[in-house]
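In: No letters, just coordinates:
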């Protein structure tokens, strides 16, 4: 657009001749979003933000990036927050989550983490965006879905959370991270997540039942079974020894050895299994 400020130029990591630009003109009292795409080295451009396809007509655009692992997965930073497109900009949806309402000044995907800079509201990181690479129409129609986990390294460290009103950094949980999704609340309310070694032997199991037993002592994390997306972390350990008191935990068990593992999600009559590697 005439007089527009080109804030971001994003060459596609997937296709030669393809690129995106984010432009804004709000300093000229034009608050429309301007994101364009070319597939012929700039000979022609297609506007991806009409004001009616997801990003509001009065949200100026500052940043645009294409995911390096999935072609057509776009992240857009506007004057008032984040947006995402799964179809190369044909449609957009809000991706604000817990971000503050502030300008998104730049976007970077680094080792499957989404990194943002903002105007005066710090840096933000979404850890492990691999589930975004797996979202399809078929997956979105499923009643239950277990996403393919990423491989994990065996390390001795623990995650930390902010304890001072949210100003301190918040780090990802330790261990193997599993994501699962329910379209509705689990049919019978009960969900089971099991980790098995490469020979099929059970390593650890978790469920939605909070009742303390020898196999699920007090303090064992409980799975969520309500509708929506969920994240669960396995601490890479076997169950600890059983304490004298029934249902109590006698301590942490040994760490799992490197190798191939399977994770199995069971909800009612539905069951899905994925494979991942524990590295060292």
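Out: Noted; the coordinates are in hand. Since we're looking at a predicted model, the values are computed, not measured.

In: can we go C-alpha only for contacts and neighbour counts from here?
Out: Will do.

In: Which parts of stretch 91-101 count as buried, going by neighbours?
Out: 91-93 (16 or more other CA atoms under 10 Å).

In: so how far is it from its chain's centroid?
Out: Stretch 91-101 has its C-alpha centroid displaced from the chain centroid by 13 Å (CA atoms, centre = their mean, to the nearest Å).

In: Kindly report the same for stretch 103-114.
Out: For stretch 103-114, the distance to the chain centre is 13 Å (CA atoms, centre = their mean).

In: Next, the distance between the ends of it.
Out: Chord length of stretch 103-114, first to last residue, is 16 Å (CA to CA, to the nearest Å).

In: Can you tell me what sits against it?
Out: 62-65, 67-68, 75, 77-82, 115-119, 125-130 (CA atoms under 8 Å, 6 or more residues apart in numbering).

In: Can you flag which of those residues belong to strands?
Out: 62-65, 75, 77-78, 81-82, 115-118, 125-126 (DSSP state E).

In: Please pick the buried ones from those residues.
Out: 62-65, 75, 77-78, 81-82, 116-118, 125.

In: which of those lies closest to residue 24?
Out: Nearest to residue 24 among these: residue 62, at 6.6 Å, using CA to CA.

In: Below is structure B, check it against A:
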């Protein structure tokens, strides 16, 4: 099974008995597409927008969200560069969770399935879906490429449409842990920004109760900007939008004035 990308000449995808392979030079050389896809026969491929859908034999179908990095990097210009992010839809998925055994949870609404809590080497926790498909991460997904020999550090700066800084994330910031810290390794990197304003830096100890969680305002869904100033001089725009099912206003979530009294400082998915 062979599919050619309709937007990038020379970008090919092939389904084989052991998975999916891709080529950026019109078939001269091929690389295996990993990202969590198991070694399974792939008998059909479909490119929809910027997503690649793979139909397997016996392991359901899988979706590789956003092949834009391959389209951009197919030109062979492997210098430090920021991949223009695609439109991000702001959603909130609510579900009821029941605890069954150690580190195993079950969701009952709106998605029925099991979730395992796995502790990573850096001390953070990751949630793995056991018997249901996994959706893309919530937030704006930013890809950037670092050339061989690049040592960083890397900084990601997110601004609103007026140029005001919302968040600055640095790869050498020891206060950030796990996936919240941008990677500075050579090659393709991905960062998921939650599209939220910074919360309060400190709270009175008497307020640290489950009933008194700090309020953190959501990003006003208008055009936002992301930059990598440590390595990239140009900037790109993301276009955060409300979920298509939402009937709310695009400005009702800007609650920064109400936070003034308590503020002090600033892969593949199976379906």
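Out: Looks like it came in fine. None of these values were measured; they are calculated from a predicted model.

In: State the distance from residue 174 of the second structure to residue 78 of the second structure.
Out: Taking CA to CA, one finds residue 174 of the second structure at 29 Å from residue 78 of the second structure.

In: These two - which one has more neighbours?
Out: Taking other CA atoms under 10 Å, residue 174 of the second structure and residue 78 do not tie; residue 78 has more neighbours (15 against 8).

In: Quick check: the nearest residue to the more buried one once chain neighbours are set aside vs residue 181 of the second structure, distance?
Out: Excluding the flanking residues, the one nearest residue 78 of the second structure by CA to CA, 6 or more residues apart in numbering is residue 147, at 6.1 Å. Per CA to CA, residue 147 of the second structure is found 19 Å from residue 181 of the second structure.

In: With residue 199 of the second structure instead?
Out: Remark: distance between residue 199 of the second structure and residue 181 of the second structure (CA to CA) = 17 Å.

In: same thing with residue 167 of the second structure?
Out: 12 Å.

In: Tell me which of the two has more neighbours.
Out: When residue 167 of the second structure and residue 181 are compared for neighbours, residue 181 comes out ahead with 20 against 17, by other CA under 10 Å.

In: what residue of the first structure takes the place of that one?
Out: Under the alignment (TM-score structural alignment), residue 181 of the second structure maps onto residue 222 of the first structure.

In: isn't residue 2 of the second structure right next to residue 20, touching?
Out: No - assessed by CA atoms under 8 Å, residue 2 of the second structure is found out of contact with residue 20, at 9.8 Å.

In: can you list residues touching both of these two?
Out: By CA under 8 Å, 6+ apart, the residues touching both residue 2 of the second structure and residue 20 are 13-14.

In: At which residues are the helices of the second structure located?
Out: Applying DSSP state H to the second structure gives helices spanning 68-73.

In: wait, what's in contact with residue 23 of the second structure?
Out: Contacts of residue 23 of the second structure (CA under 8 Å, 6+ apart): 10-13, 29-31.

In: Throw those residues into CSV and include distance to residue 86 of the second structure, thanks.
Out: Below are these laid out as CSV (distance: CA to CA, whole Å):
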residue, distance to residue 86 of the second structure
10, 22
11, 19
12, 21
13, 21
29, 28
30, 26
31, 24
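
In: overlap between those residues and the first structure?
Out: Compared against the first structure with both residues aligned by TM-score structural alignment, their matches' CA atoms under 8 Å, these retain 10-13, 29-31.

In: so which of those residues comes closest to residue 270 of the second structure?
Out: residue 13 (18.3 Å).

In: what do we get in the first structure for the closest one?
Out: Aligned partner of residue 13 of the second structure by TM-score structural alignment: residue 75.

In: who touches the residue nearest to its match when sequence neighbours are not counted in this structure?
Out: Excluding its sequence neighbours, the residue lying closest to residue 75 of the first structure (CA to CA, 6+ apart) is residue 84, at 4.7 Å. Contact analysis of residue 84 of the first structure by CA under 8 Å, 6+ apart lists 73-76, 92-95.
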